[in-house]
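Asks: Below: sequence and its predicted model.
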Amino acid sequence: MIINLARRAHNHNWELDPITRSLLDTDFYKLLMLQFIWKHFPKTHVSFSFINRSAQLRLGDAIDIDELREQLEQTRKLRFHKSEIIWLAGNTFYGRRGIFEPAFLEWLEKDFRLSDYELGVQDGQISLTFRGLWTETTLWEIYALSTVNELRTRAALKDLSELEMDILYARAKTRLWEKMARLLGVPDLRVSDFGTRRRHSFLWQEYVVRAMSDVLGTNFTGTSNTYLAYKHDLEAIGTNAHELPMALAAMADTDEELKTAQYRLLELWQKTYQGELLILLPDTFGTTQFLQGAPDWVADWTGQRADSKDPYIAGDEYIAWLEARGRDPKQKLFIASDSLDVDEILGLHAYFGGTIRQGLLPADFKQASDFEDAKKWTPERRIRFSAGWGTLLTNDFRNCNPRGDDGFDPASLVCKLNDAEGRPAVKLSDNFQKALGPQSEIERYRRVFGVAGVADAPIVT
């Protein structure tokens, strides 16, 4: 467990050391979605684009574009190893063996290839686009994001001496320990790593995941990073993402088909995975409209993940929706995954899974700066709660730089679907600030789906 991260970083062979070490170095849901796409949409053409939502950060100036091209080329050359295919075939995921079909795994080993890409710099920002078959482009999302993030880290590290790096990582380790100490022993707490896409580096994410596993024990439920799950015998966590409903909606011919695309996807997904992996992600076009129009069978799904909506509001809305349909929320799972840190995790766990004292409102939990008595909570579960901890788990180096600048602060970077079969793709989100797509299409989608429950909130990470 003792790793001299400063020395490892100081001695990096910057030109040759690969950022993406394996094609498994991606979120687990990308592989589940890839099988779904391979099975149902093998000839569909799409494009993805890299987007920097932290517009004040001029990534094109901060990162050497030639280094980025070298890393992307190295990633394109990777192939799935036999041992990785055997693990995917034989491992148990979510209590089930054989989630991946033999024909899919054979294709993955023998025929899978990543698409080409278009790379440049425009007005100080990186321009990066992937075009081709959906099966050849979808995995680029995580590889691109983790590569850009780590190249930014490496560029900032080049300016530090080994002693300064040692201080940087000592401060980050101390912060990680303080966070874990607050979570250790909290009754019924469930936390997993969701931090691959915006990690500080591969080595740091690996360090964090091993530390979480060692320190938190059963409170740490696993990692979304498939390679780290494979390498360290951890649970691989994840199901699906916004990309799927965005693509099906883009290919809809009428407004009516557009409105129902989000439910047609769910129907196809549950048939594909024989009633497993049933976690809703309802905010692609707005959570409130999704729940209001959902068929009754959707309430039989295992749970819901809240991504862009205030999780206190989203959880309450989901609980009320389940109760109105005669389902017991205590048997369901609610996952929060947007911009979480320790205070938010403890507050949400207290609100949904246990109480410090009666009569608290969501605002009391959100404003709390300290939940040190969390280990004394008496669980009074309203719904099973789990936290998917991302950026501020694997990339919290804020104020750790001994030189005092913000070169290690996390940036809000995404890589999203542009179009499917030549038709523009749109994500409305539960936050007006996170809407993606051509403005004319965003306005059309809002006419179709409405804006009920959508807020205007700042983007944190």
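Replies: Structure's in. What do you need? Residues are numbered from 1 along each chain as shown.
Asks: For the rest of this, base every contact and every neighbour count on C-alpha atoms.
Replies: Fine.
Asks: what's the burial count for the nearest residue to Asp283 once chain neighbours are set aside?
Replies: Counting by CA to CA, 6 or more residues apart in numbering, Asp283 lies nearest to Ser429, which is 5.3 Å off, once chain neighbours are set aside. A count of nearby residues for Ser429, using other CA atoms under 10 Å, gives 23.
Asks: Now Ser429: which helix or strand?
Replies: Using DSSP states H and E, Ser429 sits in no helix or strand.
Asks: Distance of it relative to Leu266?
Replies: 18 Å (CA to CA, to the nearest Å).
Asks: what comes up buried for the longest helix along the chain?
Replies: Across the chain, the longest stretch assigned as helix under DSSP state H is helix 162-183. Neighbour counts using 16 or more other CA atoms under 10 Å place 162, 164-173, 175-177, 179-180, 182-183 of helix 162-183 among the buried residues.
Asks: Take this one as well and set it beside the first:
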Amino acid sequence: MSTQQHPSEACTSILDNDLYKFTMQQAVRQHYPDTPCDYSFTNRSPDLTRLPHSALPWLKQKIQDMALLRLTHQERAFLEANCPYFTKDYLDWLQNDFRFQPEEQIKIHWHEGQAETRGNGMKEAVEITVIGDWHQVILYEVPILALVAEAYYRFGDKDWSYEGQFDAARTKAQRLVDAGAKFAEFGTRRRRDYETQRIVLEGLVAGSGLGSGAQQSGKGFLTGTSNLHFAHVMNLAPIGTMAHEWYMGIAAILRDASQANQVGLERWASTYPGQALGIALTDTFTTEAFLKTFKGALARDWIGVRHDSGDPFEFMDRIIQHYDQDTLVGPVLRRTKKIVFSDGLNTDRAIRLQQMADSKGIQATFGIGTHFTNDYCHLEHEKGSPSTAMNIVIKIHMCAGKECVKLSDDHSKESGSAEAVAEVKRQIATLL
């Protein structure tokens, strides 16, 4: 059975969160302060991984405990040394003024009518809502997702153990390194628990040979982790830029999704000049619509793009063609551009993508999440079968009184009501 019934260390640091939540917080605070919004939780696979009612007290307590979190002097020093794009004004505010206020900002409701009896007991459907000004509540998403997942594996699916996790992570890293892949750990939001992420990162560090000397030519390496806390305590590079909510919120504020990519890119660059964080996310309103904006000086100046939905091999061909046909980029400059792949990756797929990138002449890096931090098998029930990872999200729902929409290149990842989605599709049709 599971060995993780010890007290959880999850969310005992304000930095136990992904970097891009903080980079977006700084940008939102600069450009859209005091903008009301709300977020909603969705379990995309409730039939497979439904949170048990017995998890509710633990989950509520862990969320309430977030009110105690503060940016420590040591953590601030780490951010100053490793994230120079954070301004003194932002770090002063984060350390001295920002506080989680879960009592006011988080609502949790259980739908008793959807209770079902399963083999592992009575389960309930949970509704979680985050409400407040955008820059004040933007940091909740990743910690709450991590806590929901940990609650499920603490009180629901307990037929697993940590045994073999270090070795599995080390082997994955060794294979990626040998294939020449540059990869980061992106697994906070859907990790099995805090301890899993710690063990996995230790395995990835061991498998990538960090600390064993100079990087070998032609070999890949672990570039870092999206989790600021683990980057701090394990001396790793923090990795991340922006998420879909940046564009989604801007589209709602503008009341026009056709302008959101342009405005989002311009305002991001003004917050992070010199391409300090120059990887652009493409698929919020479909990559086709994004590329109508991402051309000329934008395509030339931005370091690269991030893939997060749709077929990644087709995406690579599409981006190469887009760069090659742009008069300010072309085939020569294109070879310096980077694609960050971050959608449902495993070791095999990342290696195939690396091989394709090498053959076609474009830089590739990989952000790998669930495959690292929630890759388990059952010990007793159907021994050896996969212990299913939770497929959960928290998406921005309303911003400035307008519903937020995500279209994506994968229709299963769309979010928003049918009416709001239809409105956004009409707006972006002017670009296509």
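Replies: Looks like it came in fine. Treat the numbers as computed from the prediction; the structure is a model and nothing was measured.
Asks: Where in structure 2 does the helix or strand following the longest helix of structure 1 fall?
Replies: Proceeding N to C from helix 162-183 of structure 1, the next assigned helix or strand is strand 191-193, under DSSP H and E. The alignment of strand 191-193 of structure 1 onto structure 2 (TM-score structural alignment) covers residues 183-185.
Asks: which residues touch that stretch?
Replies: Residues from elsewhere that reach stretch 183-185 of structure 2 (CA atoms under 8 Å, 6 or more residues apart in numbering): 176, 201, 220-226, 239, 365-369, 372.
Asks: What mean distance separates it from the matching residues in structure 1?
Replies: Compared with structure 1 after the fit, stretch 183-185 of structure 2 shows a mean deviation of 0.6 Å (mean CA distance after the TM-score superposition for structure 1).
Asks: Please give me every residue in contact with the nearest residue to Lys295 of structure 2 once chain neighbours are set aside.
Replies: Once flanking residues are discounted, Lys295 of structure 2 sits nearest to Asp326: 6.7 Å by CA to CA, 6+ apart. Residues counted as contacts of Asp326 of structure 2 (CA under 8 Å, 6+ apart) are Lys295, Gly296, Ala299.
Asks: how about the helices in the stretch 101-250 of structure 2?
Replies: Using DSSP state H, counting those that start in this stretch, the helices of the stretch 101-250 of structure 2 run over 102-105, 134-137, 141-155, 165-178, 194-208, 228-234, 244-254.
Asks: swap in the stretch 251-400 of structure 2?
Replies: Using DSSP H, counting those that start in this stretch, helices in the stretch 251-400 of structure 2 cover 260-271, 287-293, 297-301, 312-325, 330-334, 347-360, 370-373.
Asks: Return the mean post-superposition distance for the fourth one against structure 1.
Replies: After superposition onto structure 1, helix 312-325 of structure 2 lies on average 0.9 Å away from the residues it aligns with, using mean CA distance after the TM-score superposition for structure 1.
Asks: Tell me which other helices or strands that helix touches.
Replies: If contacts are counted by 3 or more CA pairs under 8 Å, 6 or more residues apart in numbering; DSSP states H and E, helix 312-325 of structure 2 sits against helix 330-334, helix 347-360.
Asks: Turn these into JSON lines, including distance to Ser387 of structure 2 and mean neighbour count.
Replies: Converted to JSON lines, these look like this (distance: least, CA to CA, whole Å; neighbours: other CA atoms under 10 Å):
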{"stretch": "helix 330-334", "distance to Ser387 of structure 2": "41", "mean neighbour count": "16"}
{"stretch": "helix 347-360", "distance to Ser387 of structure 2": "18", "mean neighbour count": "17"}
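Asks: So which bits of stretch 366-380 of structure 2 are buried?
Replies: 366-379.
Asks: I misspoke; the intended subject was stretch 317-330 of structure 2.
Replies: Neighbour counts over stretch 317-330 of structure 2 (16+ other CA under 10 Å) mark Ile319, Ile320, His322, Tyr323, Asp324, Asp326, Leu328, Val329, Gly330 as buried.
Asks: Surely the fourth one and Gly330 touch.
Replies: Okay, so that is Tyr323 of structure 2. Yes - Tyr323 of structure 2 lies in contact with Gly330 (CA atoms under 8 Å); the separation is 5.7 Å.
Asks: List the members of the contacts of Asp326 of structure 2 that persist in structure 1.
Replies: Of the contacts of Asp326 of structure 2, the ones still in contact in structure 1 (both residues aligned by TM-score structural alignment, their matches' CA atoms under 8 Å) are Gly296, Ala299.
Asks: Let me have the contacts of Asp326 of structure 2 in JSON lines, extended by neighbour count and distance to Gly274 of structure 2.
Replies: Listed next are these as JSON lines, based on neighbours: other CA atoms under 10 Å; distance: CA to CA, whole Å:
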{"residue": "Lys295", "neighbour count": "18", "distance to Gly274 of structure 2": "18"}
{"residue": "Gly296", "neighbour count": "13", "distance to Gly274 of structure 2": "17"}
{"residue": "Ala299", "neighbour count": "22", "distance to Gly274 of structure 2": "14"}
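Asks: mind listing what Ile345 of structure 1 touches?
Replies: Ala387.
Asks: That one pairs with which position in structure 2?
Replies: Aligned against structure 2 by TM-score structural alignment, Ile345 of structure 1 finds its counterpart in Ala350.
Asks: for Lys434 of structure 1, same thing?
Replies: Aligning on TM-score structural alignment places Lys434 of structure 1 opposite Lys413 in structure 2.
Asks: ok, how many other residues are close to the equivalent of Pro102 of structure 1 over in structure 2?
Replies: Mapped onto structure 2 by TM-score structural alignment, Pro102 of structure 1 lines up with Lys88. Using other CA under 10 Å, Lys88 of structure 2 has 11 neighbouring residues.
Asks: Looking at the alignment, what corresponds to Lys172 of structure 2 in structure 1?
Replies: That one, Lys172 of structure 2, aligns with Lys179 by TM-score structural alignment.
Asks: same thing with Arg76 of structure 2?
Replies: Match for Arg76 of structure 2 (TM-score structural alignment): Ile85.
Asks: and its match, that's in a helix?
Replies: Yes - under DSSP: H, G, I helix; E, B strand; the rest coil, Ile85 of structure 1 sits within a helix.
Asks: okay but it is in contact with Phe104, surely?
Replies: No - contact criterion CA under 8 Å: Ile85 of structure 1 and Phe104 do not qualify, at 10.2 Å.
Asks: Could you find the closest non-adjacent residue to Lys158 of structure 2?
Replies: Ser2 (5.2 Å).
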